[in-house]
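**Student:** Give me a model of this one.
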Amino acid sequence: MAVRGKLVLVCILGVLICSCNLFMVSEAVWLNLPASGTKCVSEEIHNNVVVLVDYVVVSDNHSHIPSISVKVTSPYGNNLHLKENVTHGQFAFTTHEAGNYLACFWVDGHVQGSGDVSVNIDWKTGIAAKDWDSVARKEKIEGVELELRKLEGAVEAIHENLLYLKSREEELRSVSEVTNTRVALFSFMSLGVCIAVSALQVWHLKRYFQKKKLI
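**Tutor:** Next up is the predicted model:
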């Protein structure tokens, strides 16, 4: 019975670790930048989330790698990262505004006309952006204990996402209720105006016919 219990515990831990790894997958994006113009990637992120992004220009011609410019803005338009004339780089920040974060890439002016430029972007958020090697060294943990810490972080991230979705749902419900109230008031006002105009038209026609002695 003890052996069977240990096997069940190991299986449960294996499932939990696999689930944790699913939540820790980072998002890799390939962009083909035209010689002129800008391409952007964006993600809707809630408040107080760590974001870590690595980007690198990939070129078949290793003797000449074209340079690009990068600009990252917050939902309110604040500049979080701006680099020009680079072939690779990294930026990291903690979100202070909930909304759509935008990262735009374009080819530098002096290399335009050389065709499309490929850029690889490794976008990590939340627990995927956390340096677990440093955590393991600092807290002197490894193996299953480290995986359990990752799982704990994944559960916290899921809980925060659920709270964010709940708050967004409440905001949308509030906006919907306000909109419905305004539509109802506008409908009553429109009905009142129509009734008033109709009554005024009847009164005007009645006076007109009385003056003409038609009634």
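**Student:** okay, CA-based contacts and neighbour counts for the rest of this
**Tutor:** Noted.
**Student:** mind checking how far the residue nearest to the spatial centre of the chain is from residue 81?
**Tutor:** Per C-alpha atoms, centre = their mean, the C-alpha nearest to the average position across the chain is that of residue 44, at 0.9 Å. Note on residue 44: its distance to residue 81, by C-alpha to C-alpha, to the nearest Å, is 17 Å.
**Student:** try residue 7
**Tutor:** In terms of C-alpha to C-alpha, residue 7 sits 49 Å off from residue 81.
**Student:** Same drill for these two, tell me which one is more crowded.
**Tutor:** residue 81 (15 against 12; other C-alpha atoms under 10 Å).
**Student:** Which residue comes closest to the more buried one once chain neighbours are left out?
**Tutor:** residue 72 (5.0 Å; C-alpha to C-alpha, 6 or more residues apart in numbering).
**Student:** what's residue 98 in contact with, if anything?
**Tutor:** Neighbour list for residue 98: 44, 45, 46, 47, 75 [criterion: C-alpha atoms under 8 Å, 6 or more residues apart in numbering].
**Student:** Would you do the same for the sequence below? I want to compare the two.
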Amino acid sequence: MKFQSAILCAAGLISLASGIRFDIPSLPKGEGASRCISQWIPKDTPVKVDADTTQIGSNQVLIANIFDDSAFNNKYAHHNSLTTQKFSFITQAHANVIVCIDNVLDPGVQKSNQYSTVKLHMESGQSASDFQKMVVENELNPIEAELRRLESNLEDVQDFLNYLKTSEAKLRSMNEVANTRVSMFSLMTIAVLVSIAVSQVLYLRRFFHAKKLI
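**Tutor:** Here you go, the predicted model:
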């Protein structure tokens, strides 16, 4: 049952297209919060991000940053004065790929009702590949094309499952190390307490002998 759940989860993540539309007010630098979308994407997966903006008011600068939340904090794109832009890249780690937009008001301009409407569309895996071009170049019939697409998706699912297994192994190893350290610390604590108790007994025995109480 857990394996089936993992398959369904992976299938939902692979070749997924994320799209969103939002308004972001234009504020002086440092005052506004970034608007972001994210999607978990396996390593070595093609990704396409389409950005389209409409400005309401002037003196605005839209800034786009694309990165992941892996330990390496990979940076995939940075763009100032965003209007309409397409980004393409290959992921470098199993991680959440994050697209953030900032709307910064030009220096010296008073903030009022300026804002921009932003449309973001992110595709990964097979949906980001030029699948139709491959079909035409290889003269594939519909069944062969579907088999190619499923094969690619299965490879992505396998990568995702391998990532889950690797993560589980790392967490299990960390847990075992932590348990070992806790056990050693407990044994050391017991040994110290026993040593203190024995030393106290010997001290009291010598004390009572010196006082000729026993």
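**Student:** After superposition, what is the TM-score?
**Tutor:** After superposition, the two chains reach a TM-score (TM-score structural alignment, normalised by the length of the second structure) of 0.74; 194 aligned residues with a C-alpha RMSD of 3.1 Å.
**Student:** so is the residue nearest to the centre of the first structure in a helix, a strand, or just coil?
**Tutor:** Judged by DSSP: H, G, I helix; E, B strand; the rest coil, the three-state class of residue 44 of the first structure is strand.
**Student:** pretty sure it is in contact with residue 99, am I right?
**Tutor:** Yes - using C-alpha atoms under 8 Å, residue 44 of the first structure is in contact with residue 99, at 5.1 Å.
**Student:** What segments of the second structure are helices?
**Tutor:** 2-13, 131-137, 142-210 (DSSP state H).
**Student:** Any chance of CSV for the ones you listed, columns mean neighbour count and distance to residue 103 of the second structure?
**Tutor:** Formatted as CSV, the helices of the second structure follow (neighbours: other C-alpha atoms under 10 Å; distance: least, C-alpha to C-alpha, whole Å):
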stretch, mean neighbour count, distance to residue 103 of the second structure
helix 2-13, 13, 29
helix 131-137, 12, 35
helix 142-210, 13, 35
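**Student:** Now render the ones you listed as CSV, adding distance to residue 51 of the second structure.
**Tutor:** As requested, the helices of the second structure are exported to CSV (distance: least, C-alpha to C-alpha, whole Å):
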stretch, distance to residue 51 of the second structure
helix 2-13, 21
helix 131-137, 21
helix 142-210, 25
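**Student:** Nearest to residue 123 of the second structure, out of those?
**Tutor:** For these, the distance to residue 123 of the second structure is smallest for helix 2-13, at 10.7 Å, taking C-alpha to C-alpha.
**Student:** residues in contact with stretch 162-178 of the second structure?
**Tutor:** Residues contacting stretch 162-178 of the second structure (C-alpha under 8 Å, 6+ apart): residue 94.
**Student:** The first structure: which residue goes with residue 93 of the second structure?
**Tutor:** Superposed on the first structure with TM-score structural alignment, residue 93 of the second structure falls opposite residue 97.
**Student:** Give me the neighbour count for its match.
**Tutor:** Counted with other C-alpha under 10 Å, residue 97 of the first structure comes out at 15.
**Student:** same check, this time on residue 122 of the first structure
**Tutor:** 16.
**Student:** which residues does it contact?
**Tutor:** Listed by C-alpha under 8 Å, 6+ apart, the contact partners of residue 122 of the first structure are 26, 27, 28, 29, 53, 54, 55.
**Student:** Out of these, which end up buried?
**Tutor:** 26, 53, 55 (16 or more other C-alpha atoms under 10 Å).
**Student:** Quick check: closest non-adjacent residue to the first one.
**Tutor:** By that I understand residue 26 of the first structure. Distances taken as C-alpha to C-alpha, 6+ apart put residue 124 closest to residue 26 of the first structure, at 4.9 Å, once the chain neighbours are dropped.
**Student:** What is the burial count for that neighbour?
**Tutor:** Neighbour number of residue 124 of the first structure under other C-alpha under 10 Å is 20.
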